[in-house]
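[1] Okay, predicted coordinates and the sequence, questions at the end:
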Amino acid sequence: MPTFPAAFQTLILPYAALFCKRVFTHAQLLPAGAILTPGKRTVTAALRIMGLAQHKAFHKYHRLLSHANWSALAASRLLLQQIVRLQADNQPIVVGIDETLERRWGHKIKARGIYRDAVRSSGSHFVKCSGLRWMSVMLLVKIPWADRIWALPFLTALAPSKGFYEDKKRQHKPLTEWAIGLLKLVKRWMGERKVIAVGDSGYAVLELLHQLSGQVALISRLRLDAALYEPAPPAAASKKGRKPLKGNRLPTLQAVSDDSKTAWQQATITDWYGGQTQQVSYCSQTAIWYHTGKPPVAIRWVLVKWQGKVAAFLCNDVTIDAVSILGYFVRRWSMETTFALVRAHLGVENQRQWSNKAISRTTPVLFGLFSLIVLLADELARQGLLEGQSSSWYHKSHLTFSDTLGCVRRHFWRQMHFQTSASGTDVVKLSAHQFSLWENALAWAA
């Protein structure tokens, strides 16, 4: 077993409580191997990069994902407790929630379905794809050394289609119920700390807003033609029958936007798309959002104009001001970046597992590996060891995730093989074993 860097051991040690001692020995090697492996993040690739290509008991590492008893939820809670330290204690916990499609084929992958491929589709072009649908919750926090809002995944759940449950006792859960369960779980983990969740227009659902009211503040887009009402008037004590749920109908947000008498305010939103600063005009009020047969929900709506565009947003916590709602919502755009990065740099969609348990564990682990790498990089930044690639023709003022991953890899190689070398030496001796590992990694990197 190789000697891991101290920063990695500090981060991985709390997870030892999830495994028995024998299994944890294998468990800590796989994430280290996944960090160092270029290309596909399979179990065998991790073993090769760690120098265990001739290990006879390689099947034990596969069984860690397919058979070993450990709780992925407990691991998610530990990871959340680690990444929340990247922000101040007096700030609310801002999380994003969204689903993504992992493209997978094969009749042995029972949870797969046919879904709309959001990456390849557009407003006029619809693309369907076979794969696994994942719902992920990410902490949206500003990383000082990157000077950007990054989305750090910590809780990812498989949300199969309705067809998956046709021959099973369990009933199908729509995405709304998955979101309610995951966000309530995050709130329970965070205790008294305020939790704010942001999602796209798919999460602007009355049942979801109603279930989370008083627990999680949910921010989402709102239709410009949504049915908004005044609060219900107080019912007379002598009046019998049902109490009113709403008051008079209010103008639609489209009508408010077109009205020349609407009073607009100006605001500057930082961390807009691309990390830019954006000037916007907005107006905001509170209202009751109601639809027949659905529970009424008190919301604060925010109507925004910028560069000729108009959009509306809502929040089920009316105490949050309009500018804060906009600032929280624009953080959501970093989630799409994370989805792209885990595919490009961490091997998501390259798995080869077929068992249900291994499939349900591998992708969430790779998503969590993204956050683990950021935590390792943050520790290196505190020690002044985090440096990106630079050249005479290009210098980066802030690091990207590819820079971060490269710095963490470089630190691993140095600590695992050169920790006994004297500082300031011109020549570093390289063992034949280590040279072989690097030779193979470079030769098959593509």
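    Done, it's in. Numbering: from 1, shown residues only.
[2] hey, let's count contacts and neighbours off CA atoms from now on
    OK.
[3] Select the longest strand from this protein.
    strand 128-143 (DSSP state E).
[4] which element is residue 153 on?
    For residue 153, the host element (DSSP states H and E) is strand 148-158.
[5] The residue nearest to residue 412 when sequence neighbours are not counted: how many residues sit nearby?
    Take residue 412 and drop its neighbours on the chain: the residue closest to it by Cα to Cα, 6 or more residues apart in numbering is residue 5, 6.2 Å away. Close neighbours of residue 5, defined as other Cα atoms under 10 Å, add up to 16.
[6] so residue 5 touches residue 416, yeah?
    Yes: counting by Cα atoms under 8 Å, residue 5 does reach residue 416; the two are 6.6 Å apart.
[7] Presented hereafter is structure B, for comparison with structure A:
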Amino acid sequence: MAKIDASSSTRTMEMWLLPFAAMFTQPSWLNAVALATGALLCLNRRTVCAALRAVDGGSDRGFSRFHRFLSRAEWSGLQGAKILLGLLQEAFVPEGEPLVIAVDDSVERRRGVRIRDKGIWRDAVRSSRGFFVKVAGLRWLSLQVMARPGFARRTWGLPFLTVLSRSEQTDARRTRRHQTLPEKATWAMRLVARWCPGRRLVMVGDGAYASLNVFWTLRDHAVCVARCRMDARFFNPPPPRKRGQKGRPRLVGTRQLTPRTRALRKATKWERMIIPGWRTKDGKAEREVDVVTGTALWSAHGKTMPVRWVLTRDPAGRAETRVFVCSDPGQSALQILTWYAMRWAVEPTFQEARRHLGFETQRQWSDRAIQRTTPLLLGLFSLVMLWAADLAARTGQLAMLGAAWYRKPDPTFVDCLAAVRRVLWTEEAVSPILWRDDYPTWRMRARTAENPRPLQQRLAELVSYAA
């Protein structure tokens, strides 16, 4: 366990990362602080060498210890995910409100013979319904807390747990038991339920997680909401058993109309609702939606559970008709659609992580380093949001990058990252983190014979090699 002396010489990054100090030994803790600082300050690629250059570590002969921090050091990513989830709850989820967790997957494009867990996946960004694009890489399952920071007016997706999902061919080649994406999501949500006893959980996912097995397994742990198929098979409750009737009691009654048939019927009575955050591509905070809802029994593979389905239709005809299913029949249609609308914040999170945190640019080859680096980058996204929210609470606002031709209504992730970088660069200008007296070093020459490079020189080098 790392022993941190919270003295006047303690860096801001150490204070921010202090909740995670118990995960590391003292040497690993110093390496973690330096790597986190360098990962936030460097540009373009998020490799270990790029992070060291950002903190003036180009002449450090002991650079291999930073690589070993990812590939060999003994620390638990699950313990870090638990700590991060607790920080997100404390900062953004008030007591008594449900913890809404969005579950989604993303493909990290990686190539190389030595990356053994890579597979061939469908590229959801480049593919369409009539055009299929395959990509080689790693598939990650990400669990994100849906929250609204105090400085924002929209919902943000804040990752806290990211696990690798291997293909069936990869598991067969490495003689491992294969787990599908819904099975991994079920395992992850049960883990979160153990981490948050007494907290009401809501899992929101797309059509890949509209599985009766998922809903059945999590029925005592979380409320599940997912987009369902338009030909889903729902049933009415069984009729009351007649007196003297023989045989086993019926589990389900007559089959209900499929959502597709119900949407086409003229006799269907639609109710217009205003859903906050529903398809706000034009900048609106809410939108009108025609809704039909009802309860049913979802039965398949010997399992039967009551659910509520919600059928939606766009009054303007710009969006397709969709149906959603919820494992809690007592929830209203407005609440179910509000929860699902929060899930759309997952995609901007993946996009911002690729654009500003170098997601897909890391170059580790060992299995352990690969399984640690991507979750660390996505977790760094949530940490930046936590630190930016704290800075905004202290100063009253966050500085936003604007121009005469464009005025931002709310801060974006790049504004949050810039606020954190200002604090880190201010300290780096006074004393680079790798040049501290209490930091172990293996430089080419003694400290007395070297001096840190001027900040202007370091910034010019970073900008010159940014592209």
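    Everything's here; your move. What you see is a predicted model; the values in this text were computed from it and never measured.
[8] which residues in structure 1 does stretch 161-169 of structure 2 match up with?
    Mapped onto structure 1 using TM-score structural alignment, stretch 161-169 of structure 2 spans residues 155-163.
[9] swap that for stretch 110-127 of structure 2, please
    The aligned range for stretch 110-127 of structure 2 is 104-121, by TM-score structural alignment.
[10] That stretch: which residues count as buried?
    Within stretch 104-121 of structure 1, the residues that count as buried by 16 or more other Cα atoms under 10 Å are 104, 109, 110, 111, 112, 113, 115, 117.
[11] ok, back up a step: check the separation of the first and last residues in the match of stretch 161-169 of structure 2.
    For stretch 155-163 of structure 1, the first-to-last residue distance is 24 Å (Cα to Cα, to the nearest Å).
[12] quick check: longest helix of structure 2.
    If you go by DSSP state H, structure 2 has its longest helix at helix 367-395.
[13] in that helix, what's buried?
    For helix 367-395 of structure 2, the neighbour count (16+ other Cα under 10 Å) marks 369-389, 391-392 as buried.
[14] Now do the buried residues in whichever helix or strand comes after that helix.
    Where DSSP H and E defines the elements, the next helix or strand beyond helix 367-395 of structure 2 is helix 413-430. Residues of helix 413-430 of structure 2 classed as buried: 413, 414, 415, 416, 417, 418, 419, 420, 421, 424, 425, 428 (neighbour count, 16+ other Cα under 10 Å).
[15] Tabulate those in a markdown table, adding columns for distance to residue 178 of structure 2.
    Output for those, formatted as a markdown table (distance: Cα to Cα, whole Å):
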| residue | distance to residue 178 of structure 2 |
| --- | --- |
| 413 | 36 |
| 414 | 38 |
| 415 | 41 |
| 416 | 39 |
| 417 | 38 |
| 418 | 41 |
| 419 | 43 |
| 420 | 40 |
| 421 | 41 |
| 424 | 43 |
| 425 | 45 |
| 428 | 46 |
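[16] so which of the residues you listed would you say is closest to residue 148 of structure 2?
    residue 413 (13.0 Å; Cα to Cα).
[17] you'd agree residue 200 of structure 2 is up against residue 98?
    Yes: using Cα under 8 Å, residue 200 of structure 2 is in contact with residue 98, at 4.8 Å.
[18] The residue nearest in space to the middle of structure 2: what's it in contact with?
    Central residue of structure 2 (Cα atoms, centre = their mean): residue 159, 2.9 Å from the mean position. If you count contacts by Cα atoms under 8 Å, 6 or more residues apart in numbering, residue 159 of structure 2 has them with 142, 143, 144, 145, 378, 379, 381, 382.
[19] again, but for residue 401 of structure 1
    Residue 401 of structure 1 neighbours (Cα under 8 Å, 6+ apart): residue 341.
[20] Alignment lookup: it to structure 2.
    So, by TM-score structural alignment, residue 401 of structure 1 is matched to residue 413.
[21] How about residue 331 of structure 1?
    Using TM-score structural alignment, residue 331 of structure 1 sits opposite residue 342 in structure 2.
[22] after the strand or helix carrying that match, next one along is what?
    Using DSSP H and E, residue 342 of structure 2 sits within helix 333-342. Helices and strands here follow DSSP H and E; after helix 333-342 of structure 2, the next one along the chain is helix 346-356.
[23] buried stuff in that next one?
    Buried residues in helix 346-356 of structure 2 (16+ other Cα under 10 Å): 346, 349, 350, 352, 353, 354, 356.
[24] Show me what the fifth one aligns to in structure 1.
    Residue correspondence to structure 1 (TM-score structural alignment): residue 353 of structure 2 is matched to residue 342.
[25] so its match touches residue 336, yeah?
    No: using Cα under 8 Å as the test, residue 342 of structure 1 is too far from residue 336 to be in contact (10.2 Å).
[26] Please enumerate the helices of structure 1.
    Using DSSP H, helices in structure 1 cover 6-12, 21-27, 29-36, 43-49, 59-66, 72-83, 175-190, 206-212, 253-258, 322-330, 333-345, 356-382, 401-417, 432-443.
[27] Need these in TSV (columns: distance to residue 395 of structure 1).
    TSV is the format used below for these (distance: least, Cα to Cα, whole Å):
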stretch	distance to residue 395 of structure 1
helix 6-12	27
helix 21-27	38
helix 29-36	25
helix 43-49	30
helix 59-66	41
helix 72-83	28
helix 175-190	39
helix 206-212	46
helix 253-258	44
helix 322-330	27
helix 333-345	21
helix 356-382	18
helix 401-417	12
helix 432-443	25
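[28] Would you mind telling me which of those is nearest residue 300 of structure 1?
    It's helix 322-330; of the helices of structure 1, that one is closest to residue 300 of structure 1 (Cα to Cα) at 7.9 Å.
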